[in-house]
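Undergrad: Next one to model:
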Amino acid sequence: MRYLITILGILIVFGLTFIASNDKRKIRYRPLILMVILQIILAALLLNTAVGSFVISGISAVFEKLLLYAAEGVNFVFGGILNEGEFTFFLGVLLPIVFISALIGILQYIKVLPFIIKYIGLVLSKVNGMGKLESYNAVASAILGQSEVFISVKKQIHKIPKHRLYTLCASAMSTVSMSIVGSYMQILNPEYVVTALVLNLFGGFIIASIINPYVVDKDEDILEVQEGEKQSFFEMLGEYIMDGFKVAIVVAAMLIGFVAIIAMINGIFSLILGVSFQQLLGYVFAPIAFIMGIPWKEAVTAGSIMATKMVSNEFVAMLELENHTELSARTVGIVSVFLVSFANFSSIGIISGAVKGLDEQQGNVVARFGLKLLYGATLVSLLSAIVAGIFI
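TA: Take a look at the predicted model:
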């Protein structure tokens, strides 16, 4: 029964994607089948083998060590604020982003990340049947972030056609930046975070290939990566440290606002209808949770958490998931994979704003297909959760 629901879930995801396709005749099925098979193999490898456990343990250990280093800086500045033994989300989860951002800047400066991003992107372009630019952008989004990635290709932004621009933005919304992966790992099981990162990379190509199918001419398939202005090492380091701090502050502000607003709306709904807003959303999203492989008795709660992510952000939903200790381990695993992406309403503004900052006309184009971006990115998360659920 479990596998029948999984197959049904995958078929429904593809059906929902197919309905939204811009040109059904241009869909190329061979790369799609190959990428789905790759997703299943990678999910099995990461979740069901000793090799996968070793890889995830290694990645988790690296981030654990990095977060310990980050804690040194946080404690030096804020150590006197906390009572001993207490945990504060802002200090413990968000401020380490500053250190991770600085580390990314150093790896950028010494040309390690550009090399990795470019050549992994080139390999991916052979698998997904898409252009070099799209493949580069997907890998770069997973490392640099959904707004910063567009700066690296700003030489091309003004001449990218609408159909290719959609794919670039969809990749950015379907992934998460490396600077906050460590923060996710403090809330969710690292096993599910790493699995989601890998599956979303291919899922983004799969969904975009159906919603927005096209063939890139060889003459158009040019990748021009912006190196940025030449800076001294310490200029660069200061810039990345401040960027990391801005991200931490923005996430903190959004959490304060969204958590408070959701609490207020829950209170109003409970007063009028006797049921909270999140519970109401849970009933709406329960069928979606069910086709992900979640038992029906837990589907309403899981659906509520999934909906919370869409209307607010992934951090709010992750903290909500942490509160539901009654959920089974399998449900927690599937929902965790679903939550690891930037697929929410606020990301539409972030991405269109980032593009608009580089080219106003192109930013307006992105804003116009914003809801379709969110639709596609949510289907990516749904597909990743279903595939991961086979092995959880």
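Undergrad: only C-alpha atoms for contact and neighbour calcs from this point on.
TA: Will do.
Undergrad: what about Thr88, how many neighbours?
TA: Residues lying near Thr88 (other Cα atoms under 10 Å) number 11.
Undergrad: go on, Ile256?
TA: By other Cα under 10 Å, the residues close to Ile256 number 12.
Undergrad: what helices or strands is the helix or strand that contains Met242 leaning on?
TA: Using DSSP states H and E, Met242 maps to helix 233-273. Contacts defined by 3 or more Cα pairs under 8 Å, 6 or more residues apart in numbering; DSSP states H and E place helix 233-273 against helix 96-109, helix 277-291, helix 314-323.
Undergrad: from the chain's centre, how far out does that helix sit?
TA: Centroid separation between helix 233-273 and its chain, computed with Cα atoms, centre = their mean, to the nearest Å, is 16 Å.
Undergrad: What of stretch 192-208?
TA: 8 Å.
Undergrad: now do stretch 169-176
TA: Counting by Cα atoms, centre = their mean, stretch 169-176 comes out at 6 Å from the chain centroid.
Undergrad: again with stretch 76-91
TA: Relative to its parent chain, stretch 76-91 has a centroid offset of 28 Å by Cα atoms, centre = their mean.
Undergrad: Let's see this one next, to set against the first:
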Amino acid sequence: MDEHYEKETFLLRIQAINKTFLENHQRAINIIAAMVAIIGFHVYAGFAIAHDFHKALPLFVLMLMTYAGLLYFLLVKQWLKKLEPILQLTADVFSRIWNFTLFDISICKVISVIIILAAFLVWIIIDSANSRIRLRSVGGMAMFLFFAFICSANPSKIKWRPVICAVLLQFIVGVIVLRWPAGNEAFRWFSEQVVTFLNYAMIGTAQTYGFASSPPEICGFSAVFIFSSLQIIIYFGAVVGVLYYLGIIEAILSRIAWLMQYTVGTTAAESLNAAACIFLGQTEAAILIEPALKTMTESEIHAVMAAGFACIAGSLFSAYIAFGACPTYLLSATVMSASVSLAMSKLLYPEIQESRQKDIGSFKFATSKFSVIVSIH
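TA: Below is the predicted model of the structure:
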């Protein structure tokens, strides 16, 4: 009994010493661990690139994006803060010129819209010179917008900036993906990486379920849904949960939402939801903006629902590909639909109330309900 008590006391002392050491040297331990992880990652990346650059290209791209982010936050952003007075003065002058009105008409805005629309029409006419039948698609889009205007809840309250800018943003993405060789190649490469990433779930599924996940094609017998496609959905949801816990999802989506807010002109919640629908899907995007749902206007709720139905969930990406869909077209379609869904929603249900979440910088994301990165239920 005494021997057991002495061993337990000794272990408690060791535990207390370790706890005290960790508390007193927490900062140093974190720095050392971070340095070891960073050095180890760069060593691994170096060997991977030297062994096969083609396979290591996604890792190399992620490294470049990380370096660019660090360069911006550590150097460029600090440098811009020093130039803030000059930038603010320039912004004020530009704002006065941009908002200059004559007979209650914003001259610069009207001229800009006319120039953009004229350039758009000229390009369409020149590009379709060899096949005028292609102009039918423009007529189809015009009819959709026309019927949305007729069916609008408040036609006189429609703000045309979100409508025009969202349609132009969709057109720009379409040109980049379909007509620009470099953009098409970039989208194709990115879609291939998404497919590769989602197919990792099938490797784990094959090891877990074996024959049930990939049976031979005999008598029309195919893989069971719960052992194949459903595993991809679970895998994607788990990865998104980890990225959300680490704050990576917030960082990516807030930048996309900022771009959509300042180009299309929608509020923070609408822009964030549309950006989230590109990758997450309708349900997950709504959970992401949970803090704003209670205070959203009816027009914003309509925009949230429209964006959710316009895009596909990232977890279903691989399932559609398994049915024979082209990954590049799927990815480009969901990106294009995210912006134009805002245009259609603002046509059908214009904003007539005062929004409480106009600035993406003040938007608060839903906090993670887990205290650790991996939770077992």
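Undergrad: And the TM-score between them?
TA: The TM-score (TM-score structural alignment, normalised by the length of the second structure) is 0.58; 237 aligned residues with a Cα RMSD of 2.3 Å.
Undergrad: So which of the helices and strands packed on helix 233-273 of the first structure is nearest Ile386 of the first structure?
TA: Nearest to Ile386 of the first structure among these is helix 277-291; the distance by Cα to Cα comes to 7.7 Å.
Undergrad: can you redo the helices and strands packed on helix 233-273 of the first structure as a markdown table with distance to Glu229 of the first structure and mean neighbour count?
TA: Shown next, in a markdown table, are these (distance: least, Cα to Cα, whole Å; neighbours: other Cα atoms under 10 Å):
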| stretch | distance to Glu229 of the first structure | mean neighbour count |
| --- | --- | --- |
| helix 96-109 | 11 | 21 |
| helix 277-291 | 46 | 21 |
| helix 314-323 | 33 | 19 |
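Undergrad: would TSV of these with distance to Ala248 of the first structure be doable?
TA: Supplementary listing: these in TSV, determined by distance: least, Cα to Cα, whole Å:
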stretch	distance to Ala248 of the first structure
helix 96-109	6
helix 277-291	26
helix 314-323	12
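Undergrad: looking at those, which is closest to Met242 of the first structure?
TA: Among these, helix 96-109 comes nearest to Met242 of the first structure, with 7.4 Å by Cα to Cα.
Undergrad: Show residues contacting the closest one.
TA: Contact partners of helix 96-109 of the first structure, identified using Cα atoms under 8 Å, 6 or more residues apart in numbering, comprise 66-67, 70-71, 74, 113-114, 144, 178-180, 182-183, 233, 236-238, 240-245, 247-248.
Undergrad: Give the aligned range of that helix in the second structure.
TA: Alignment note (TM-score structural alignment): helix 96-109 of the first structure is matched to residues 232-245 of the second structure.
Undergrad: what's the mean distance for the matching stretch versus the first structure?
TA: In the superposition with the first structure, the average deviation recorded for stretch 232-245 of the second structure is 1.7 Å (mean Cα distance after the TM-score superposition for the first structure).
Undergrad: Check the offset of that stretch from the chain's centre.
TA: Put simply, stretch 232-245 of the second structure sits 14 Å off its chain's centre (Cα atoms, centre = their mean).
Undergrad: What of stretch 297-305 of the second structure?
TA: Mean C-alpha position of stretch 297-305 of the second structure versus that of the full chain (Cα atoms, centre = their mean) differs by 19 Å.
Undergrad: can you check stretch 121-139 of the first structure too?
TA: Relative to its chain's centre, stretch 121-139 of the first structure lies at 18 Å (Cα atoms, centre = their mean).
Undergrad: now do stretch 145-153 of the first structure
TA: 14 Å.
Undergrad: Any chance you could list what contacts that stretch?
TA: Stretch 145-153 of the first structure has contacts (Cα under 8 Å, 6+ apart) with 137, 140-141, 157, 169, 172-173, 175-179, 224-228, 350-351, 354-355, 358.
Undergrad: Report the separation between Thr266 of the second structure and Leu168 of the second structure.
TA: According to Cα to Cα, to the nearest Å, Thr266 of the second structure stands 15 Å off from Leu168 of the second structure.
Undergrad: Please identify which of these two sits among more neighbours.
TA: Thr266 (26 against 19).
Undergrad: Look at the more buried one and tell me its secondary structure.
TA: Using DSSP: H, G, I helix; E, B strand; the rest coil, the structure places Thr266 of the second structure in coil.
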